[in-house]
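S.K.: I would like to see how this sequence folds:
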Amino acid sequence: MIDNHYILWILADPRKGENKRMIEVSNLNKTYENGYEALKNVNFSVEKGELVCLLGPSGCGKSTLLNIISGLLDATSGDVKFEGKSVLDVAPENRDIGFVFQNYALFPHMTAEENVMFPLTVGKNKKSKAEAREIAQKYMELTHITDIAKKKPGQLSGGQQQRVAIARALVQQPKVLLMDEPLSNLDARLRLQIREEIRALVKEVGITTIFVTHDQEEALSIGDRIILLNNGVVQQADKGQNLYLDPANQFVANFIGNPVIDLFDVQFDGNQFNNEHFNLLAERLADNKLKQKLPAGDYVIGIRPENLQPSTAEMADFTIKVDDIELIGRERILKFYFGDMQYRSLVDIEDQIGAGNEINLRFDMKKAFIFNKDGERVY
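M.R.: Reported below is the predicted structural model:
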């Protein structure tokens, strides 16, 4: 028989309906003294335990946003909340965050162990040396650096220094972990290894993480979600798969994807899309993808290279001469030109098409995107 007091406890449990949002950024703006607008009405949230990537080109506002969240920079307007409470008036050291910098920022005169211990030996929550060492040991084991505990940063590789920096950030068990381009100083193979370790680690620890990067491959592989910025404006905040398959606008479609999307200028006459190299009937579009009725005018058709495929002459939209071929893993990129513009078709590695060959190509229009002259997606 169920105790009625137990039922009452469940109904009154304060955890029921608990806000899952760890971080909320609302209407955030940042304008510098010289008038430059680094952030423009930025809004997003991060759930507890989520790993979110801030992605975008250099100068888009990623680091500015991270520095405002951490308290290293003041916002012009808007708000940043942790668990529903504004932190804009809270000093950085009191925001309960761990920060991993691009250049690691390790103390060169301290050993790896001393660097990891350091946050526990200063401030209001200072611990005894023995207790600090015990806690540090736990996080050094998590980051696989116990064997370099007595070495100083100058004796460590870039990857080892990065692991030390991560352990030092985690040792205080912060609510939020912020990482600013943490892998940019590592070589390609090591970046791949460390980013896998970072994702596994933050998921094991369960810490809410914001990871800043300009590398889309990094963001797609490590993030639960991606917040894509350009010119201080959030272009799309979504799962990486959705940014690729369902981009919000032309910038997103062009920024996400390797090889990059093919973009063709076309004129729509109400019946077909016309380009000097092809004509595409509108009836080939998928009706459920049209976001609005298309008036006649100028548009841009975007097609992923894997959706521009070799075809029979009867079914082809146009014929091209293969200018060059690039091998990427199990696939080959066929490159060709229309005027000064280079385009791409992605085929299987076993395809025997060679440079100099003339081939027919066909659009998969159900997987194409259409943008208006302002870059807004209309299909």
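S.K.: rest of the way, CA atoms for contacts and neighbours
M.R.: Fine.
S.K.: who's in contact with N27?
M.R.: The neighbours of N27, taking CA atoms under 8 Å, 6 or more residues apart in numbering as the test, are K40, N41, V42, N43, S77, G78, D79.
S.K.: tell me which of the residues you listed is nearest to V122?
M.R.: The closest of the contacts of N27 to V122 turns out to be D79 (CA to CA; 29.4 Å).
S.K.: need the contact list for that closest one.
M.R.: Contacts of D79 (CA under 8 Å, 6+ apart): E24, V25, S26, N27, L28, S86, V87, L88.
S.K.: which element follows the helix or strand hosting it toward the C-terminus?
M.R.: Assigned by DSSP states H and E, D79 belongs to strand 77-82. Using DSSP H and E, the helix or strand that directly follows strand 77-82 along the chain is strand 85-86.
S.K.: elements contacting that next one?
M.R.: Contacting strand 85-86 under the criterion 3 or more CA pairs under 8 Å, 6 or more residues apart in numbering; DSSP states H and E is no other helix or strand.
S.K.: buried residues, the helix or strand just after it. List them.
M.R.: Sequence-wise, the next helix or strand downstream of strand 85-86 (DSSP H and E) is strand 97-100. For strand 97-100, the neighbour count (16 or more other CA atoms under 10 Å) marks I97, G98, F99, V100 as buried.
S.K.: all helices of the stretch 51-200 of the chain, in order?
M.R.: Taking DSSP state H, counting those that start in this stretch to define them, one finds helices in the stretch 51-200 of the chain at 62-70, 112-117, 129-142, 158-170, 188-205.
S.K.: to D298, which of those lies closest?
M.R.: helix 62-70 (32.9 Å).
S.K.: please provide the structure for the following sequence as well, for comparison with the first:
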Amino acid sequence: MNQDSGASIAFRGIGKRYGETVALADLDLTIRPGEFVSLLGPSGSGKTTTLNILAGLISADSGSIMIGDTDVTHLSPDRRGIAMVFQNYALYPHMTIAENLAFPLQARGRDLSKQAIAAKVQDVAETLGIGHLLARYPKEISGGQQQRVALGRAMVRDPKVFLLDEPLSNLDARLRLKMRRDLKALHQRLRSTIVYVTHDQSEAMSLSDRIAIYQGGRLQQFGAPADIYRRPVNAFVANFMGEREMNNLAGRVVRAGDGLVFQADGLDFALPTALNDWARFQDRALTLGVRPQGVKIGGRSDALLCEAVLRLVEHAGTEQFFYAQAGSVELSGAAAPDAVLAMGDGVQLSLLSRELYLFDTASGVALVQGGDLAA
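M.R.: Okay, here's the model as predicted:
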């Protein structure tokens, strides 16, 4: 199936309120033609509002939206050159798969022959690997196949932009992984512009060219998955990205003799020489962040060290995750799958310097990202 690359999208100062509730605050966001962009955030963060305003399903209180060179701010959904795929696939149960795929082409205002429609349906079905299902009804095919039909019904319209609203959330975990791979392959083949809403950060990481992260109706960060994971702009983004939340230690950098110490909840971490630049943050309320993958058992020279007691161990296939008590602080860390770990064991923990983040406690703004000062 041949398809031109998609159109660009530009949100400019988009705002939306419901009474006193700010659903979206002054959104500025530009999506490049042919880009796969995920809108990611917790419930109520503004991602679905963004999608619905782009689709024309709700109107913005302020601002404008461009799709390509066209201002679509006040256009009806059918004039925006978009196609949506929803969480519930909304297939017509009384129609065959072929009839479901053909339905958008038979809508009022489309002047296509039966032969042209049949050819288009067959082309899209073969692209999605559902050509053998055209005579069946939705109830006779699997959830993953229904999802492909919903995608196909969007594709037959040759839209400038695809809008996907949590389309994989009704699938089981194994099938969801397969559909991620298929979606990515489909995007690479079509090069259409795709805007994808999800609350699943691993889904966004694996599919997207760039990710827009929302909280409280505001865009927090927009960038490539690796950049957002490694260089979060604030504590919210840092904790939201990654399968497991960061360890967060509230404290201060203070001078002790000739060196520096990070004091947190009764724990004193001597800062290695590589982290001496942290002196500029002395006596300021700080939060030290480190993901579990940056907490290791055993002493390391390039780390903050503390003594702890193992409290819980979880096996996760390729690695083990543990929880350890260090004074009044619980730290989570990661170990090799064959490491022998037992609850109640006393251990020395290393918080690797290259994995440390430092945030201003009051604002949440990132001061040090991914151990920058340890480089």
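S.K.: now the TM-score, please.
M.R.: Once superposed, the chains reach a TM-score of 0.90 (TM-score structural alignment, normalised by the length of structure 2), with 356 aligned residues with a CA RMSD of 2.0 Å.
S.K.: name the nearest of the buried residues of strand 97-100 of structure 1 relative to L186 of structure 1.
M.R.: Distance to L186 of structure 1 across the buried residues of strand 97-100 of structure 1 (CA to CA) is lowest for V100, with 14.4 Å.
S.K.: residue in structure 2 paired with the closest one?
M.R.: In structure 2, the residue paired with V100 of structure 1 is V85, using TM-score structural alignment.
S.K.: surely that match is in contact with M155?
M.R.: No - in this structure, V85 of structure 2 is not within contact of M155 by CA atoms under 8 Å, at 9.9 Å.
S.K.: out of the helices of the stretch 51-200 of structure 1, flag the one nearest V52 of structure 1.
M.R.: Minimum separation from V52 of structure 1 across these (CA to CA) falls at helix 188-205, 10.6 Å.
S.K.: chain neighbours aside, what residue packs nearest to the aligned partner of R12 of structure 2 in structure 1?
M.R.: For R12 of structure 2, the aligned position in structure 1 is occupied by S26, per TM-score structural alignment. Nearest non-adjacent residue to S26 of structure 1, counting by CA to CA, 6 or more residues apart in numbering: N43, 4.7 Å away.
S.K.: just to revisit the earlier point, which parts of the strand holding D79 of structure 1 are buried?
M.R.: The neighbour-count check on strand 77-82 of structure 1 (16+ other CA under 10 Å) flags G78, D79, V80, K81, F82 as buried.
S.K.: now, of the helices of the stretch 51-200 of structure 1, which is deepest in the fold?
M.R.: Ranked by mean neighbour count, the helices of the stretch 51-200 of structure 1 are led by helix 112-117 with a mean of 26 (mean count of other CA atoms under 10 Å).
S.K.: picking that back up, let me see the contact set for the match of V100 of structure 1.
M.R.: Shown in contact with V85 of structure 2 (CA under 8 Å, 6+ apart): A150, L151, A154, F162, L163, L164, D165, P167.
S.K.: would you format those residues as TSV with distance to V233 of structure 2 included?
M.R.: Compiled in TSV, these are given as follows (distance: CA to CA, whole Å):
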residue	distance to V233 of structure 2
A150	36
L151	34
A154	35
F162	29
L163	27
L164	26
D165	26
P167	28
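S.K.: of these, closest to D360 of structure 2?
M.R.: The closest of these to D360 of structure 2 turns out to be D165 (CA to CA; 34.3 Å).
S.K.: so what's the residue count around that closest one?
M.R.: 22 (other CA atoms under 10 Å).
S.K.: my guess is it meets A83, correct?
M.R.: No - counting by CA under 8 Å, A83 is not a contact partner of D165 of structure 2; they are 11.0 Å apart.
S.K.: surely V252 of structure 1 is in contact with Q236?
M.R.: Yes - V252 of structure 1 is in contact with Q236 according to CA under 8 Å; the separation is 7.4 Å.
S.K.: can you list residues touching both of the two?
M.R.: Applying CA under 8 Å, 6+ apart, one finds that V252 of structure 1 and Q236 are jointly contacted by L228, L243.
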